[in-house]
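Asker: Next come a sequence and a model predicted from it.
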Amino acid sequence: MSRRALICGISGQDGAYLAQLLLRKGYEVWGSSRDAEMNSFRNLHTLNIFKDVRLVSLNTSDLGSTLGLLRQCQPDEVFSLAGQSSVGLSYEQPIETMQSIAQGTLNFLEAIRLSAREIRFYNAGSTECFGDTGDYVADEESPLRPRSPYAVAKASAFWTVRAYREAYGMHACTGILSNHESPLRPRRFVTRKIIHAVASLALGGNERLSLGNLNIERDWGWAPDYVDAIARMLAQDAPADYLIATGRSHTLTEFVATAYRLIDRDWQEFVTLDPELIRPTDIAHNKVNVSKAAVGLGWRPKYYMQDVIAAMLDAELGLLREERNS
């Protein structure tokens, strides 16, 4: 019999790509969102898998709702990908961020414990939890120094997963993911915002781009690569936490310059700096060691920053052409 997976947050970038991957592996896939009847599930339609998954509603801040869904679905694996996903927005919505991430993770773990079933659990972590790494390179055992409400919530979820794993012997793990992008990323995220501006310029527009701190350094990867690593984590005999990244960090200036260079333009002619876009406590450096994933999961990224930008730009150009022709 095929394994059954429940993806909490299936409408998002990672949820949609993970659903596509698991379906290809022969899984029966269930997916949840806060209101399945009102959600358009645009990403599932984009990937042509909307009809292949069973969609249900779930409020992860309600333990009773979570426990009820586990009893209804009876999954073999649960992937917790839901929750407020923007670092910037977490300063405006700190309570929602903490509840949707930290409380949501706790409710899933407690529901799995109470269900007394052998359910494998994946928690979506973030390299933002390390804070500013400075001159050193963080690994899975490095101290967490979160500097945003988002990172605080992710750090809380990370330790909750580890506590339940050690206390109850649960097959529960956290994937500590660096920034990962794709054409499914919403345009409110800075990477998609950049790509959209560049694509518009390439098609004859004259769009200006306003950005905040261009000196921040991040490790940008490809979302489909990362969901492959996520699936591999729950396929392991023993649960463990893994850092998932490319191992190569770049400044936002490099990201912007690379994108504009692909259309033979000088980014400095089109980009302005807006102090209002600088976060209260931004992270300057964020470098991580990905050797554990290479050894333990047999996983290595296929796409690096330049590949990610090229793929996103190609998709954005196609989308804009469709929009203008419709």
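Answerer: That came through fine. Keep in mind the model is a prediction, meaning the values are calculated, not measured.
Asker: okay, CA-based contacts and neighbour counts for the rest of this
Answerer: Fine.
Asker: Tell me if residue 125 really is in a strand.
Answerer: Yes: per DSSP: H, G, I helix; E, B strand; the rest coil, residue 125 lies within a strand segment.
Asker: Can you report how many residues neighbour it?
Answerer: A count of neighbours around residue 125, defined by other Cα atoms under 10 Å, yields 27.
Asker: next one: residue 37
Answerer: Using other Cα under 10 Å, the number of residues around residue 37 comes to 11.
Asker: Just give the closest residue to it, not the sequence neighbours.
Answerer: Nearest residue to residue 37, sequence neighbours excluded (Cα to Cα, 6 or more residues apart in numbering): residue 57, at 7.7 Å.
Asker: In addition, the following structure is provided for comparison:
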Amino acid sequence: MKKVALVTGITGQDGSYLAELLLSKGYEVHGIKRRSSLFNTDRIDHLYQDPHESNLKFKLHYGDLSDSTNLIRIIQQVQPDEIYNLGAMSHVKVSFDTPEYTANADGIGTLRILEAVRILGLTKKTKIYQASTSELYGLVQAVPQSETTPFYPRSPYAVAKMYAYWITVNYREAYGIYACNGILFNHESPLRGETFVTRKITRATAKIALGLQDKLYLGNLDAQRDWGHAKDYVEAMYLILQQETPEDYVIATGVTTRVREFVRMAFEQVGITIEFKGEGVGEKGYVTSCSLPDYQIEIGKEVVAVDPAYFRPTEVDLLIGDPTKSNTKLGWKPKYDLKMLVEDMMTSDVNFFRKEKLLKEYGYSIKNQFE
């Protein structure tokens, strides 16, 4: 019999890749999206089916993690075998500006889903995956970070996610719900939102190489992150709900890289070598060579600078995950390394901005891909 999955945050990076994966495995996939003036479904438009078609396998529902009655109604209607709670206010810096909203959506929103499953009597039927985050570790207490490393959250986002983590554990222990946390370290892709640092880097690098942007401004270049590809990480989400017993797992590559090095790797994809000079807010990146004829850029040009506005009120300097448990118990290992990830993102952004450049030359404009 066909399994039914319900995915919150389905219009995001992870939601799109997860929906693709589940559909490929024969699932009927339902997604929850918020109502907005813009029909922001770019990432999943290729999955859309006309609701008048027979044998419908992909369906969207309007909903919000802040509305418990709405969630109860959708879950009652869908009767899901699996719920993947990926919806969240997921931008760490923005969470300092919207702490109450972040707590409501990311923390209490998770409780609303768990309560809906309990109230509807689905505790034995429905499995729940809760999207947790490496930001829980914050001011790290051990290197690398594993499932047993103490949490020390350093942002309203991380604090909200810590509540979501522990309420998931609590409902698992109190009510016997198959509910698991996936503590996912940073994972990126061409579908990553444009305000996140990796996508900001690849977009700006592509535009600089094509003469569409002058300079890239960043915050803490010394921040170290464990970056993987979102395609690999949604496979881990799926595997977590296929185990005999519910447990929590760290999903990571086990390799950490500084933001500065990610910038270098992005420029290398377009044949540009850059050198960093200076320290702190005075650090800058300069072009030292350009080897590809498609990209003409002045040697010695300043292309990277630090803007203090992009520093967080409380920084998280070092994150590196220990994926031993997910490697051994789930049989999960990433297929993409960092170089492959950067290449994938740069190829996508260069192709996109080549079109923009061409359209501009003919007097047209092109909208941004993913906000």
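Answerer: Yes, it's here. In this text, all values refer to a predicted model and were calculated from it rather than measured experimentally.
Asker: Give me the TM-score for this pair.
Answerer: Once superposed, the chains reach a TM-score of 0.96 (TM-score structural alignment, normalised by the length of the first structure), with 324 aligned residues with a Cα RMSD of 1.4 Å.
Asker: that older thread, to which residue of the second structure is the residue nearest to residue 37 of the first structure aligned?
Answerer: Using TM-score structural alignment, the partner of residue 57 of the first structure in the second structure is residue 62.
Asker: What of residue 203 of the first structure?
Answerer: Match for residue 203 of the first structure (TM-score structural alignment): residue 210.
Asker: same deal with residue 248 of the first structure?
Answerer: Residue 248 of the first structure maps onto residue 255 in the second structure, by TM-score structural alignment.
Asker: what's the neighbour count on the match of residue 203 of the first structure?
Answerer: Residue 210 of the second structure has 20 nearby residues by other Cα under 10 Å.
Asker: how near is it to residue 352 of the second structure?
Answerer: 11 Å (Cα to Cα, to the nearest Å).
Asker: now swap in residue 250 of the second structure and tell me
Answerer: 33 Å.
Asker: Who has more neighbours out of those two?
Answerer: Each of residue 250 of the second structure and residue 352 has its neighbours counted (other Cα under 10 Å); residue 250 has more, 25 against 17.
Asker: would you say the more buried one is within a strand?
Answerer: Yes: per three-state DSSP, residue 250 of the second structure lies within a strand segment.
Asker: residues in contact with it?
Answerer: 146-147, 182-185, 321-323, 325-326 (Cα atoms under 8 Å, 6 or more residues apart in numbering).
Asker: rerun at 10 Å
Answerer: 132-134, 145-148, 181-185, 236, 321-327 (Cα atoms under 10 Å, 6 or more residues apart in numbering).
Asker: Only whichever of the residues you listed are buried, select them in PyMOL.
Answerer: Paste this into PyMOL to select the buried members of these, with burial taken from 16 or more other Cα atoms under 10 Å:
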select buried, resi 132+133+134+145+146+147+181+182+183+184+185+236+321+322+323+324+325+326+327
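Asker: Give me the subset of the contacts of residue 250 of the second structure lying in strands.
Answerer: Among these, the members falling in strands are 132-133, 181-184 (criterion: DSSP state E).
Asker: Which residue, other than its chain neighbours, is closest to the counterpart of residue 192 of the first structure in the second structure?
Answerer: Counting by TM-score structural alignment, residue 192 of the first structure lines up with residue 199 in the second structure. Spatially, and ignoring its direct neighbours in sequence, residue 199 of the second structure is nearest to residue 192 (6.1 Å; Cα to Cα, 6+ apart).
Asker: neighbours around the one you found, how many?
Answerer: Residues near residue 192 of the second structure, counting by other Cα under 10 Å: 22.
Asker: host element of it?
Answerer: For residue 192 of the second structure, there is no host helix or strand (DSSP states H and E).
Asker: shouldn't it be in contact with residue 230?
Answerer: Yes: the criterion here is Cα atoms under 10 Å, and residue 192 of the second structure meets it with residue 230 at 8.7 Å.
Asker: ranges for the helices of the stretch 1-150 of the first structure?
Answerer: Assigned by DSSP state H, counting those that start in this stretch, the stretch 1-150 of the first structure shows helices spanning 13-24, 42-46, 63-73, 87-92, 94-98, 104-115, 149-168.
Asker: Remind me what the second one packs against, helices and strands.
Answerer: Translated: helix 42-46 of the first structure. For helix 42-46 of the first structure, the helices and strands in contact under the criterion 3 or more Cα pairs under 10 Å, 6 or more residues apart in numbering; DSSP states H and E are helix 13-24.
Asker: So in the second structure, which helix runs the longest?
Answerer: Of all the segments of type helix in the second structure, defined by DSSP state H, the longest one is helix 338-361.
Asker: What is that one packed up against?
Answerer: Secondary elements touching helix 338-361 of the second structure (3+ Cα pairs under 10 Å, 6+ apart): strand 187-188, helix 197-209, strand 228-229, helix 259-268.
Asker: just the ones you listed: most buried one?
Answerer: strand 228-229 (a mean of 26; mean count of other Cα atoms under 10 Å).
Asker: what range in the first structure matches it?
Answerer: Residue correspondence for strand 228-229 of the second structure in the first structure, counting by TM-score structural alignment: residues 221-222.
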